[in-house]
Every structure is written in structure tokens, then in C-alpha cells.
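A.B. asks: give me the fold of what follows.
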Amino acid sequence: MIFRNVPRSLLRVLGAVFLCAALVGAAGCSGKNSAPAATTTSTSAGTGASTGVEAVPSRSGAPTAAPGWAKGRATVRAAALPQQARDVLALIDKGGPYQYRQDGTVFGNFEKALPQQKRGYYHEFTVKTPGERDRGARRIVTGQGGEFFYTDDHYETFKAVLR
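C.D. replies: Next up is the predicted model:
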């Protein structure tokens, strides 16, 4: 095997670089923080369900539709997440190192709270909860299409993270 003697951490970084390059080419964006900030959405009756498609300002300032995976779903701007979640997003961008051995493992989506995809499409990362002795309930789940989701109730509900 060609990568037999390459350290795992280097392979992860290289994989992240190739994935980023593929996403940049496919999406036509210019970098990891190029996604525009989102406007606030309203939700219906406290259910967390979005009441409509969120307008997201484009680089030119004109509103555009939210990314396809965020349409019809509750959203949150990355800047509005708890600091611990923003720290995890930065680690994901860097390719680690992660605090928990489960970070980066496949998320099965058994709850079916995220769009259905083949197994291995989603990966989960722990967002530390202050005062918790274990991993707590907060997670960031990433998709191979570049999407990010946040849950603070251990997979019961998710918000699409707009970066």
C-alpha cells in the first residue's frame, strides 16, 4: 500500500485538503470561511422547525437562498453557536487534534433527523458541555457535501450551521 508508512494525522490533513479543494471547485467558493452569515429565522411554536427558506446575504449584499441542505430546516449562524462549538468547528477545519476518541467517527443518523444518506456520509464531533463529566449532549455532525449540523439535545433536533 502506498500510504503504509505515512502517519495517520498527515493522512487526515491531506484528506481534508483534498476534500476542501473538491468542495471549493464544486461550490465555487473561495475558502473555508467564505460562506456568508445568515439572517435569523423564526421557528413555529417552539418546535425548532423552520417556517420558511432563510435569506442569506451574498457577497454582493443581495439576498440569496440558503444552501440546499439548509432549506426548510432550522438554521444557526456559526457565530451564534456556543464558544465550545466554534472551537470544534475550527478543529474540524484544521483536521484535529480532537479531544475525544469518538470524534470523527461515522454518525449513523438512526434517528433520521438529518437528510437520508448512505452510511459513512455523516461524521460526528463532540462539543464539550461545561459542567458535564462525560461527553454531554452537544455535537457537530458534518456531511461529505460540506454541510454542518449542530445538536444540543443528543440528536433529537438539529440546526443547519451556516458558516
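
A.B. asks: use CA for all of it now, contacts and neighbours both
C.D. replies: Fine.

A.B. asks: show me what contacts the nearest residue to Gly120 once chain neighbours are set aside?
C.D. replies: Sequence neighbours aside, Val106 is the residue nearest to Gly120 in space, at 5.4 Å (criterion: C-alpha to C-alpha, 6 or more residues apart in numbering). Under the criterion of C-alpha atoms under 8 Å, 6 or more residues apart in numbering, the neighbours of Val106 are 119-124.

A.B. asks: to compare against the first, here's another:
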Amino acid sequence: MTNITKSRVAGALLAVVLTLFTGFGLATPASAAPVSATQAECGDTSGFTVVALSSLPAEATDTYELIQRGGPYPYEQDGTVFQNREGLLPDCASGYYHEYTVETPGSDDRGARRIVTGSAGEYFYTGDHYASFDLVDVNS
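C.D. replies: Just a heads-up that it's a prediction; the model follows:
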């Protein structure tokens, strides 16, 4: 058997195994578990500190749950495109990121806390109005 043939056979076997482990693609977005902390499709997230959703202020969990339900959101800016002007998140195409307010008790305005989501299912938290971000593990 040539090396090329061996590679093709190995690739085919890998495809079969992956198909078996993924349930033949039967998982739907509604039935699939949320992504914990993921890699952006357009850049490296390995340099971010990963924090558990449960370790963030309780209002962050409230916002996460609103995002999962699709709203309704308390502010008209919630769900809008986040431009990443600060350049702290991986450099992705416009429309890749969306921002959501994390309520700040006692604040007269939206406050500084946000969750920014990426199209690949990643969640970033900022408690300082985009000066820094942590990658959120939503399953812990």
C-alpha cells in the first residue's frame, strides 16, 4: 500500500469515526450544549484569560440567559454589532461580534459591563467598558 493510499484510508476512517461520535449530525442548535469557551473563526483566543460564567457578577448570567432566549433586551443597543475598535478581540469581519449590556446595580446608565458574542459561539466579558476582555466558559 502506498503512502497516498494509506493517507486516504486513514482520512476515510477518521471521517467515519467523527460521524459516529457526532451522532450523524442530528444535534440541532436547540439540543446542542452551548459552547464553553471557543476559538474564534477568524483569530486566536488562546491568549485570553478564561473565566467561568458562574464567577462573574450575577447580572452576567442574567444577560447570558437573555442572549440564549433571544431577548427581550433592556437597551436598544443590545444585540447590535460590536465594531472592536479597540482591537482587543481577534480581528474579524464587521458583523462578527455583537454586544449586550450586563446590568450594573445602582447605575443611572448602561454602565461599563458588557458581554460580546462572536459568530463562532464565543463569549467575551468586559467589566471596564472594552478596556479588557476575558473569554467566558459558559458551562461553568
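
A.B. asks: about what we covered before: who wins for most neighbours among the contacts of Val106 of the first structure?
C.D. replies: Tyr122 (23 neighbours; other C-alpha atoms under 10 Å).

A.B. asks: the second structure: which residue goes with that one?
C.D. replies: Tyr122 of the first structure maps onto Tyr97 in the second structure when the alignment is built from TM-score structural alignment.

A.B. asks: distance of that match from Gly121 of the second structure?
C.D. replies: 10 Å (C-alpha to C-alpha, to the nearest Å).

A.B. asks: again, but for Ala112 of the second structure
C.D. replies: 22 Å.

A.B. asks: Arg8 of the second structure now?
C.D. replies: Arg8 of the second structure is 32 Å from Gly121 of the second structure, by C-alpha to C-alpha.

A.B. asks: compare neighbour counts for those two and give me the winner.
C.D. replies: Set side by side, Arg8 of the second structure and Gly121 give different neighbour counts by other C-alpha under 10 Å, the larger being at Gly121 (15 against 12).

A.B. asks: ok, now which ones touch the more buried one?
C.D. replies: By C-alpha under 8 Å, 6+ apart, the contact set of Gly121 of the second structure is 34-35, 38, 40.

A.B. asks: go on, Phe148 of the first structure?
C.D. replies: Contacts of Phe148 of the first structure (C-alpha under 8 Å, 6+ apart): 140-142, 160-162.

A.B. asks: in strands, which of those fall?
C.D. replies: Counted as lying in strands by DSSP state E, out of the contacts of Phe148 of the first structure, are 140-142, 160-162.

A.B. asks: out of these, who's nearest Lys128 of the first structure?
C.D. replies: Ile140 (10.5 Å; C-alpha to C-alpha).

A.B. asks: verify the stated contact: the closest one with His154.
C.D. replies: No: counting by C-alpha atoms under 8 Å, Ile140 of the first structure sits too far from His154 to count as a contact (10.2 Å).

A.B. asks: more crowded one of those two?
C.D. replies: Higher neighbour count among Ile140 of the first structure and His154: Ile140, with 26 against 12, using other C-alpha under 10 Å.

A.B. asks: rebuild the ones in strands among the contacts of Phe148 of the first structure as JSON lines, extending it with distance to Val76 of the first structure.
C.D. replies: What follows is those, written out as JSON lines (distance: C-alpha to C-alpha, whole Å):
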{"residue": "Ile140", "distance to Val76 of the first structure": "12"}
{"residue": "Val141", "distance to Val76 of the first structure": "14"}
{"residue": "Thr142", "distance to Val76 of the first structure": "14"}
{"residue": "Ala160", "distance to Val76 of the first structure": "6"}
{"residue": "Val161", "distance to Val76 of the first structure": "5"}
{"residue": "Leu162", "distance to Val76 of the first structure": "6"}
